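Engineer: just need the structure, nothing else, for what follows:
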Amino acid sequence: MMTAPVDILVVGAGPAGLTAAMYLARFRRGVCVVHDGRSRALWVPRTLNVPGFPEGITGPRLIERMADHATRYGAAIREGRVTAIARAGALFRATLDDGDGIEARGVILATGVETRLAVLDKGDHDQAVRIGVLRYCPICDGYEHSGERIAILGSDIHGAAEAMFLRQFSRHITLIPKWDVALSEAQRSELAASDVAIVEGRVERLAADAEGIAVQIAGEAAPRAFDILYPALGSVPRSELALTLGAAGDDDDCLPFTAFSDGLLPGLYAAGDVVAGLDQISVAGGQGAMAATRLHNWLREIEGHKMADQN
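Structural biologist: Sure, this is the predicted structure:
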């Protein structure tokens, strides 16, 4: 079943997609947001670095407010998974997992990333995140763990870089490999100079409770106790829709940083975590606003509603 064409299809209802939808609705564009309910913002227990919320706000509440903001101006939001997008003449044609189709003159992809999660041998993962003993974003919440015993689970330069970043908040930083420590002697020296401890043994067991994280290292008699664990295992961008349309990604399939400003292809933009750069709620919102405005102006040019010499 194909619905009547809309001006813009936004794929994803996280901070980037919902900001884009709000802007487009206020530009008097017909905008439809399709999302699969998997925005990473939904499992943020409480964020304290979103401007305007000094007391903090939970991820679900933030998304609820942003969705309400967009729909108040006329954006339509529906849950579903976009399985494919193809060009159909001057339109984009999206296929949904329930068999429906949506045609749109332009598309903004705000599909985010899949975080590689730590696997707990004991304790509930989501509960550990909610109570703050398991974290995934040191930029978001490193400040809240100042002075605590912090472990970073990561074997290579990514884990080392995260350990060095967190060193600014605490003197008690330990880098723990998932398997082997894949660091050069120079990198080890940098960590040592900053008093970052490196554990050489392999992790055998991770356990979480209300008191913190216990990490059992192979060959050690007792588990090591930490207040918090940051897995530095990376993420996988959800960029497959853009790539199948012919857009280019980097070596990790992240979309280029200019995807929200210059676009990927005529009529196709992207914003948020799927774009290479800093994965932050405020950044995603700014990129969503930029993508919406650029796409709106692109349509204005086609419609003859833009000054010919306007940049």
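
Engineer: C-alpha only now, for contacts and for neighbours.
Structural biologist: Will do.

Engineer: the stretch 201-311 of the chain: helices as residue ranges?
Structural biologist: 240-244, 281-303 (DSSP state H, counting those that start in this stretch).

Engineer: show me which residues of the shortest one are buried.
Structural biologist: Residues 240-242 are the ones in helix 240-244 that count as buried (16 or more other CA atoms under 10 Å).

Engineer: can you list the residues that contact stretch 21-32?
Structural biologist: 6-10, 33, 69-71, 73-78, 289, 292-293, 296 (CA atoms under 8 Å, 6 or more residues apart in numbering).

Engineer: for the residue most central in space within the chain, what are its contacts?
Structural biologist: Closest to where the C-alpha atoms of the chain average out (CA atoms, centre = their mean) is D273, at 3.9 Å. Residues in contact with D273 (CA under 8 Å, 6+ apart) are 110-113, 237, 279-280, 284.

Engineer: how about the contacts made by V34?
Structural biologist: When contacts are counted by CA under 8 Å, 6+ apart, V34 is found next to 9-13, 77-82.

Engineer: can you tell me which of these are buried?
Structural biologist: By neighbour count, with 16+ other CA under 10 Å, those hold 9-13, 77, 80-82 as buried.

Engineer: quick check, nearest of those residues to A41?
Structural biologist: Using CA to CA, the shortest approach to A41 within the buried ones among the contacts of V34 belongs to A13, at 9.6 Å.

Engineer: mind listing what the closest one touches?
Structural biologist: Under the criterion of CA under 8 Å, 6+ apart, the contact list for A13 reads 33-35, 37, 39, 63, 67, 110.

Engineer: let's see 7 Å
Structural biologist: Counting by CA atoms under 7 Å, 6 or more residues apart in numbering, A13 touches 33, 35, 39.

Engineer: for R38, same thing?
Structural biologist: Contact analysis of R38 by CA under 7 Å, 6+ apart lists nothing.

Engineer: go on, A94?
Structural biologist: A94 makes contacts with 82, 84-86, 101-103, as judged by CA under 7 Å, 6+ apart.

Engineer: neighbour-wise, which one of the residues you listed leads?
Structural biologist: Within those, neighbour counts (other CA atoms under 10 Å) peak at E103, which reaches 24 neighbours.

Engineer: quick one: that residue and L264, what's the gap?
Structural biologist: According to CA to CA, to the nearest Å, E103 stands 18 Å off from L264.

Engineer: here is the second sequence; please produce its structure so I can put it next to the first one:
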Amino acid sequence: MHKSIIVGTGPAGLTAAIYQARANLNPLVIEGPQPGGQLTITTEVENFPGFIDGIMGPELMEKMRKQAERFGARFLRGWVTEIELSKRPFVLKVDGMEDMKAKSIILSTGASANLLGGIPGEKEYIGRGVSTCATCDGFFFRNKKVLVVGGGDSAMEEANFLSRFASKVTIVHRRNELRASKIMQNRVRQNNKISWALNKEPTEIMADGRGVTGLRVRNLESGEEETIVTDGIFIATGHTPNTVFLNGQIETDEKGYIKVMPGTTQTTIPGVFACGDVQDSHYRQAITAAGSGCMAALDCERFLESPPASYPRIRE
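Structural biologist: You can find the predicted model right below:
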């Protein structure tokens, strides 16, 4: 019987582990197939407080993990396939292992960026010219040419943000019409640093071994192909929260992000808390994820100290 199990790592899960371990809750952290989350495929992180010269994403995650281990957090590499939340204690099914029981659960499984569908060079150059976060990486493209792939509001937001740094921003979209709201489209069209490459489908990311050099696209009307020269490619086709394994047991919004009570990390099920990108579709930053991880740990600690009267007593 575990007092608390944290599902997922990243800045949110690891911060929750640090706080829970220091509170003598002996948390078990179940790492997924990508321990550390999206920061493990990020190169330099310059906006996390405390690192004057920046820090590599994998190094930051390793430091946070060791800090949690120092206070007694335990880590287990595994894939959670299902969680039974209809009874207490909660039961977690982990692939290839015996079922685990917990009095409380913190979900920090994050959200995965929607990529273009495995075109050549896409995954290979993540962090080396290909990015899914303009606010994270835009600064590195000061006075350079960049592309934004996508046609929704998030793509328009990314393009506007990148225009603060880049010398030129080109929006690439496979249709002539955009999904973005009219107000967002108008803001972009009024920006003289942003141009358009519509009705063009990306087919390959070009690179020279060190970084991105261009994007190969096919004109969907004529069938002709061309290479758009660029220094960076920002994929802005949205994110998908990693919540499939919950099988609809917890209330989510229309995009699938876990709903929490305002001002807390408490989900619709007492004793289950959510932090990081799995419940945040707006900010998606390492520092905000870490902050919500702290909140989840404190919320969980208070819950374990004085659970609601309706919550059944659980023997150790």
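
Engineer: how far away is the residue of the first structure positioned farthest from its centre from D100 of the first structure?
Structural biologist: Most distant from the centre of the first structure: A221, at 38.0 Å, with distances by CA atoms, centre = their mean. According to CA to CA, A221 of the first structure and D100 of the first structure sit 57 Å apart.

Engineer: likewise for D195 of the first structure?
Structural biologist: To D100 of the first structure, D195 of the first structure is 56 Å away according to CA to CA.

Engineer: could the contacts of A94 of the first structure go into TSV alongside secondary structure and distance to I157 of the first structure?
Structural biologist: Rendered in TSV, the data for the contacts of A94 of the first structure read as follows (DSSP: H, G, I helix; E, B strand; the rest coil; distance: CA to CA, whole Å):
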residue	secondary structure	distance to I157 of the first structure
V82	strand	35
A84	strand	35
I85	strand	36
A86	strand	38
G101	strand	43
I102	strand	43
E103	strand	44
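
Engineer: let me have those in TSV, extended by distance to Y230 of the first structure.
Structural biologist: What follows is those, written out as TSV (distance: CA to CA, whole Å):
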residue	distance to Y230 of the first structure
V82	32
A84	34
I85	36
A86	39
G101	40
I102	40
E103	42
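
Engineer: just the closest of the residues you listed to Q127 of the first structure, please.
Structural biologist: Of these, the one sitting nearest to Q127 of the first structure (CA to CA) turns out to be V82, at 29.6 Å.

Engineer: thought that closest one was touching T95?
Structural biologist: Yes. In this structure V82 of the first structure lies within contact range of T95 using CA atoms under 7 Å: 5.7 Å.

Engineer: the stretch 201-311 of the first structure: strands as residue ranges?
Structural biologist: For the stretch 201-311 of the first structure, the strands defined by DSSP state E, counting those that start in this stretch cover 203-209, 212-217, 224-226, 228-231, 235-237, 268-270.

Engineer: against S195 of the second structure, how distant is I126 of the second structure?
Structural biologist: As defined by CA to CA, I126 of the second structure lies at a distance of 24 Å from S195 of the second structure.

Engineer: can you check S112 of the second structure too?
Structural biologist: Using CA to CA, one obtains 28 Å as the distance from S112 of the second structure to S195 of the second structure.

Engineer: likewise for Q266 of the second structure?
Structural biologist: For Q266 of the second structure, the distance to S195 of the second structure - CA to CA - is 43 Å.

Engineer: okay, these two: which has more neighbours?
Structural biologist: Neighbours were tallied for Q266 of the second structure and for S195 using other CA under 10 Å; the higher tally belongs to Q266 (23 against 16).

Engineer: so what does that one match up with in the first structure?
Structural biologist: For Q266 of the second structure, the aligned position in the first structure is G263, judged by TM-score structural alignment.

Engineer: and its match, what does it touch?
Structural biologist: Residues counted as contacts of G263 of the first structure (CA under 7 Å, 6+ apart) are 269-270.

Engineer: swap the cut-off to 6 Å and go again
Structural biologist: Y269 (CA atoms under 6 Å, 6 or more residues apart in numbering).

Engineer: which one is V196 of the first structure nearest to, not counting chain neighbours?
Structural biologist: The shortest distance from V196 of the first structure to any residue other than its chain neighbours is 5.3 Å, reached at I173 (CA to CA, 6 or more residues apart in numbering).

Engineer: wait, that neighbour sits on L153?
Structural biologist: No. Using CA atoms under 6 Å, I173 of the first structure is not in contact with L153, being 11.1 Å away.

Engineer: which residues in the stretch 1-150 of the second structure form strands?
Structural biologist: Taking DSSP E, counting those that start in this stretch as the criterion, the stretch 1-150 of the second structure carries its strands at 2-7, 28-31, 44-45, 55-56, 74-77, 80-84, 90-94, 100-107, 111-113, 130-131, 145-149.

Engineer: okay, those in CSV with distance to M261 of the second structure next?
Structural biologist: Rendered in CSV, the data for the strands of the stretch 1-150 of the second structure read as follows (distance: least, CA to CA, whole Å):
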stretch, distance to M261 of the second structure
strand 2-7, 19
strand 28-31, 24
strand 44-45, 31
strand 55-56, 33
strand 74-77, 28
strand 80-84, 21
strand 90-94, 20
strand 100-107, 14
strand 111-113, 19
strand 130-131, 32
strand 145-149, 34
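
Engineer: and P308 of the second structure, which of those is closest to it?
Structural biologist: Across the strands of the stretch 1-150 of the second structure, the minimum distance to P308 of the second structure, taken as CA to CA, is reached by strand 100-107, at 12.8 Å.

Engineer: hang on, the earlier thing: spatially nearest residue to the residue of the second structure sitting at the aligned position of the residue nearest to the centre of the first structure (excluding sequence neighbours)?
Structural biologist: Alignment of D273 of the first structure against the second structure is given by TM-score structural alignment, with D277 as its counterpart. Leaving aside its sequence neighbours, D277 of the second structure sits nearest to G110 (CA to CA, 6+ apart; 4.5 Å).
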